[in-house]
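Q: Need a 3D model of the following:
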Amino acid sequence: MSTSVKRIQAILIKDYKETSRNMAVSSMLFLPLILAAFYSRAGFDSIQGHFMGINFTFTMVCTYIQCCLIAEEKEKNTLRSLMLSPASTPEILIGKSSLTFLSTMIVIVGCMILTEYMPGNVAVMAIALILSAVFYLAVGTFLGLYAKSVMESSVIVLPVLGIFSLGPMAMAFVDSYPILKIVEWLPSTQIILLAEILEESFTLGDLVQPFAAIIGWIVVATIATIIAFNKRMVD
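A: Alright, predicted model coming up:
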């Protein structure tokens, strides 16, 4: 086992112990599952209904918990020590994201089971979900680097929750308000459009737009996060 893997594991175990003791953060794991169960009981058997819980998982679990983990490190003044440790920037970012990523994937699978959603193509959807998780992790890390405390991180993440979780709902009003067409390019909307494509016969060309849009968001969010991280290192 290489030293880098050991460092990533050490950060992962540390985050797990801290998160398990913080009920305010760990309780967020159950909210998307409760929402998915509600939609299942209410009979919302549509792609939008299935992905309501999934998109909430991305924001409420992936982004929020990641933001809280980074903000907590800052609040305890341990983030600076971590940055100055022998661990490299990729090791720190991967280690700080591993717990959130695993939790997100588990909750998403739980939401899919509760709503009885089976993608038209499991492999393609799995790739899209993983890529989407990377984007939301980058956003959570970026916000956490600017939040001064865990309490502030709970507030700073609200715009992400509103825009990316509820944004796809605005597609229903595009005909009346053409300006809302911009929400079509949100990663949360693109993954719904991708799911709809997978329900029918499709070609590789049909997958280009959704994946290109999601990867574009990842690139922008990752660059912003790395710049913010390096700025904190020399602060």
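Q: can we go C-alpha only for contacts and neighbour counts from here?
A: Noted.
Q: who does the helix or strand hosting residue 26 touch, helix- and strand-wise?
A: Using DSSP states H and E, residue 26 maps to helix 23-26. When contacts are defined as 3 or more C-alpha pairs under 8 Å, 6 or more residues apart in numbering; DSSP states H and E, helix 23-26 sits against helix 3-21, helix 64-75.
Q: hey, which of these is tucked in deepest?
A: helix 64-75 (a mean of 26; mean count of other C-alpha atoms under 10 Å).
Q: quick one: it to helix 3-21, angle?
A: Here helix 64-75 points in a direction 100 degrees away from that of helix 3-21 (axes from the mean of the first three to the mean of the last three C-alpha atoms, to 10 degrees).
Q: and helix 64-75, what does it pack onto?
A: Here helix 64-75 touches helix 23-26, helix 79-83, helix 89-114, helix 122-146, helix 150-156, going by 3+ C-alpha pairs under 8 Å, 6+ apart.
Q: now what about it, what contacts it?
A: Helix 64-75 is touched from outside by 15, 19, 25-26, 28, 79-80, 96-97, 100, 137, 140-150, 153-154, 157, with contacts defined as C-alpha atoms under 8 Å, 6 or more residues apart in numbering.
Q: The structure of the following sequence is requested for comparison with the preceding one:
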Amino acid sequence: MNISMTRIQAILMKDYKEFSRNYAVSVMVLMPLVMAFFINKSGSTTIAAYFITINIAFSMVTAYVQCCLIAEEKEKNTLRSLMLSPASLSDILIGKSLFVLILTMVVVALTIYIVGYSPANLFILAITLILSTVFYIAIGTLCGLFAKTVMEGSLIILPVIFIFPFGPSALAFSSNFPILKIAEWLPSSQLVLLAESLEGTYTTMDVIIPIATIIAWSLVAWIVTGFIYKKRMVD
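A: The predicted model follows:
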């Protein structure tokens, strides 16, 4: 695998500058933080309440920002130039993802701090949060590849914003609507199930199943993203 750190760093800095100039995109960073503040003031101390803000951070920051950055590249016709440059597929995908990865980790950490959540096992939870970030970056990249403008990207990403963060909430209605049980296998739901297991006595399978599920989602998402990306190169 041919990876150039110089090219990755250049793409990272380019994304940072575009993000800082686009206030319509950068303001989304504040959404989960504001929600975390209100949840903290409400006095809610349930795992489900904590992870509403965390899952919203993944959709509104990770997926949304990544989608808009890719869409902006397409709108300015700079993504095609990047595809045809000496930068490899790995350079581009890593470079385009690294900024959002760092941004997500900062926002999620601040969200956890604001809501007052103290994980029982920070190490396992941190690994799962990073894996979840990788998945949402893939979804954001995929949506961005289908969008032609930032405005179009903002619309395409809406299903992700509405479906994934509220997967755990849908499970509360699964007894009346059995079809909603499928929401249990969403990455957001698996993240909540893992966090709830860590608060008590948990088994190895309680940890392995959620992590394996999120990894499976990530692999599928990145495989599809890589396929669409290569198709766009010869489009």
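Q: returning to that earlier point: from the contacts of helix 64-75 of structure 1, list just the buried residues.
A: Buried members of the contacts of helix 64-75 of structure 1, scored by 16 or more other C-alpha atoms under 10 Å, are 15, 19, 25-26, 28, 79, 96-97, 100, 137, 140-150, 153-154, 157.
Q: Quick check: residue 193 of structure 2 touching residue 209?
A: No. Judged on C-alpha atoms under 8 Å, residue 193 of structure 2 makes no contact with residue 209 at a distance of 9.9 Å.
Q: measure residue 234 of structure 2 to residue 134 of structure 2 for me?
A: Here residue 234 of structure 2 is placed at a distance of 26 Å from residue 134 of structure 2 (C-alpha to C-alpha, to the nearest Å).
Q: Between the two, which is the more surrounded one?
A: residue 134 (26 against 9; other C-alpha atoms under 10 Å).
Q: which ones are touching the more buried one?
A: Applying C-alpha under 8 Å, 6+ apart to residue 134 of structure 2 gives the contacts 101, 218.
Q: same thing but 10 Å
A: Applying C-alpha atoms under 10 Å, 6 or more residues apart in numbering to residue 134 of structure 2 gives the contacts 58, 62-63, 97-98, 100-101, 128, 140, 214-215, 217-219, 221-222.
Q: quick one: what helix or strand has residue 191 of structure 1 in it?
A: Judged by DSSP H and E, residue 191 of structure 1 forms part of helix 187-198.
Q: Could you list every helix and strand in contact with that helix?
A: Secondary-structure packing of helix 187-198 of structure 1 (3 or more C-alpha pairs under 10 Å, 6 or more residues apart in numbering; DSSP states H and E): helix 47-57, helix 122-146, helix 204-233.
Q: Of the ones you listed, give the one that comes closest to residue 87 of structure 1.
A: Residue 87 of structure 1 sits nearest to helix 204-233 of all these, at 12.7 Å, using C-alpha to C-alpha.
Q: distance from the closest one to structure 2 after superposition?
A: With mean C-alpha distance after the TM-score superposition for structure 1, helix 204-233 of structure 1 departs from structure 2 by a mean of 0.9 Å once superposed.
Q: thinking again about what came up before, now tabulate the helices and strands packed on helix 23-26 of structure 1 in CSV and tack on distance to residue 84 of structure 1.
A: Putting these into CSV (distance: least, C-alpha to C-alpha, whole Å) gives the following:
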stretch, distance to residue 84 of structure 1
helix 3-21, 13
helix 64-75, 13
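Q: Just tell me which of these ends up closest to residue 42 of structure 1.
A: helix 64-75 (26.8 Å).
Q: returning to what we had before: with structure 2 overlaid, how far apart is the helix holding residue 26 of structure 1 on average?
A: Counting by mean C-alpha distance after the TM-score superposition for structure 1, helix 23-26 of structure 1 comes out at 0.5 Å.
Q: any residues touching that helix, and which ones?
A: The contact list for helix 23-26 of structure 1, computed with C-alpha under 10 Å, 6+ apart, reads 16, 18-20, 60-61, 64-66, 68-69, 103, 150, 154.
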